[in-house]
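A.B. asks: Below: sequence and its predicted model.
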Amino acid sequence: MGYPRTNRISEEIKKLVSNMILNELKDPRISTLTSVVDVEVTRDLRYANIFISIYGTQEEQENTMKALKKASGFIRKEMGKKLKLRYTPEPIINMDRSIEKGVYMSDLINKVTQKDDLNEDTE
């Protein structure tokens, strides 16, 4: 069961943080291929779990995560200015690996289908 208010706040935070990553955060460690995949706000509006997807090498991903975690205070301050809430949620930055898992699964499926095609050709 969804909670419409927390869902609306989650979407608004997603937009705000995406915009901050693109335009306001000037840390050179942040990769240009960084996107906010999802935001989950707790029912009491105290915490916002922000799921970030970063396309790049392992080192670029680690550097971007470090920079974003370091900037979480700035992110919270900006969210507080732009959201009209009694309490500004504490941002918790998490790495989202669903895209990587999807690519991995797609590769596995392709390998299996290629093997099946080879087996059919030999018969």
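C.D. replies: Noted; the coordinates are in hand.

A.B. asks: okay, CA-based contacts and neighbour counts for the rest of this
C.D. replies: Fine.

A.B. asks: Can you tell me how far residue 109 is from residue 100?
C.D. replies: As judged by Cα to Cα, to the nearest Å, residue 109 and residue 100 stand 14 Å apart.

A.B. asks: separation between residue 66 and residue 28?
C.D. replies: Residue 66 sits 11 Å away from residue 28, going by Cα to Cα.

A.B. asks: And residue 53, by the same measure?
C.D. replies: For residue 53, the distance to residue 28 - Cα to Cα - is 17 Å.

A.B. asks: Among the two, which residue is more densely surrounded?
C.D. replies: Ranked by neighbour count (other Cα atoms under 10 Å), residue 53 and residue 28 place residue 53 first, with 20 against 10.

A.B. asks: alright, now check it against this:
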Amino acid sequence: MRKNSIKNTRVNTEVQRELSNILRGGIKDPRVAPWTSVVAVEVAPDLKTCKAYISVLGDENAQTDTLAGLKSAEGYIRRELAHRLNMRNTPEIRFILDQSIEYGVNMSKKIADVTKGMDQKGDAEDAE
């Protein structure tokens, strides 16, 4: 099976959807932040392993606590995934912190600051 096959894309989408539902409603660990989202999922073509990229809204401490909580709940999450999806193999999940959303927000802030500075500079030149 090719890496970007239709079947693999469909499996990635289904695993991401169910993983999001499990994280939203099933995890009772207080270390897992309430604003945790699954950004992307990559299931290996042999359906044995899975990389789940998660994003956590919060500081660095909340991010590390959430990763620790998810790693400790990995067995429960995998069992729930097996119950919800009809797959031959339930993949072993590895959670990876994805900071692309945080990076995008910071870049948007910096761009807004620069454009605001340019607007103020332009207004000052117009007043002269």
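C.D. replies: Now that the structure is in, tell me what you want to look at. Please read these numbers as outputs of a predicted model, since none were measured by experiment.

A.B. asks: What span of structure 2 is the helix ranked longest in structure 1 aligned with?
C.D. replies: Determined from DSSP state H, the single longest helix within structure 1 is helix 98-122. The aligned range for helix 98-122 of structure 1 in structure 2 is 100-124, by TM-score structural alignment.

A.B. asks: got it, and stretch 63-73 of structure 1?
C.D. replies: Using TM-score structural alignment, stretch 63-73 of structure 1 pairs with 65-75 in structure 2.

A.B. asks: How about stretch 7-21 of structure 1?
C.D. replies: Counting by TM-score structural alignment, stretch 7-21 of structure 1 corresponds to 9-23 in structure 2.

A.B. asks: How much space separates the closest residue to residue 93 of structure 1 other than its chain neighbours from residue 10 of structure 1?
C.D. replies: Distances taken as Cα to Cα, 6 or more residues apart in numbering place residue 50 nearest to residue 93 of structure 1, at 5.0 Å, with adjacent residues excluded. As for residue 50 of structure 1, its distance to residue 10 of structure 1 is 9 Å (criterion: Cα to Cα).

A.B. asks: So which bits of stretch 55-70 of structure 1 are buried?
C.D. replies: Within stretch 55-70 of structure 1, the residues scored as buried using 16 or more other Cα atoms under 10 Å are 60, 61, 62, 63, 64, 65, 67, 68, 69.

A.B. asks: ranges for the strands of structure 1?
C.D. replies: 34-41, 47-54, 90-95 (DSSP state E).

A.B. asks: Which elements pack onto the shortest one?
C.D. replies: Pointing back at strand 90-95 of structure 1 there. Counting contacts by 3 or more Cα pairs under 8 Å, 6 or more residues apart in numbering; DSSP states H and E, strand 90-95 of structure 1 is packed against strand 47-54, helix 58-70, helix 72-82.

A.B. asks: mean deviation of the second one from structure 2?
C.D. replies: By mean Cα distance after the TM-score superposition for structure 1, the fitted helix 58-70 of structure 1 averages 1.1 Å away from its aligned residues in structure 2.

A.B. asks: circling back to that earlier point, next, the buried residues of the match of helix 98-122 of structure 1.
C.D. replies: For stretch 100-124 of structure 2, using 16+ other Cα under 10 Å, no residue counts as buried.

A.B. asks: distance from that stretch to structure 1 after superposition?
C.D. replies: Once fitted to structure 1, stretch 100-124 of structure 2 is off its aligned match by 1.2 Å on average (mean Cα distance after the TM-score superposition for structure 1).

A.B. asks: coming back round to it: so what corresponds to the residue nearest to residue 93 of structure 1 in structure 2?
C.D. replies: In structure 2, residue 50 of structure 1 lands on residue 52 (TM-score structural alignment).
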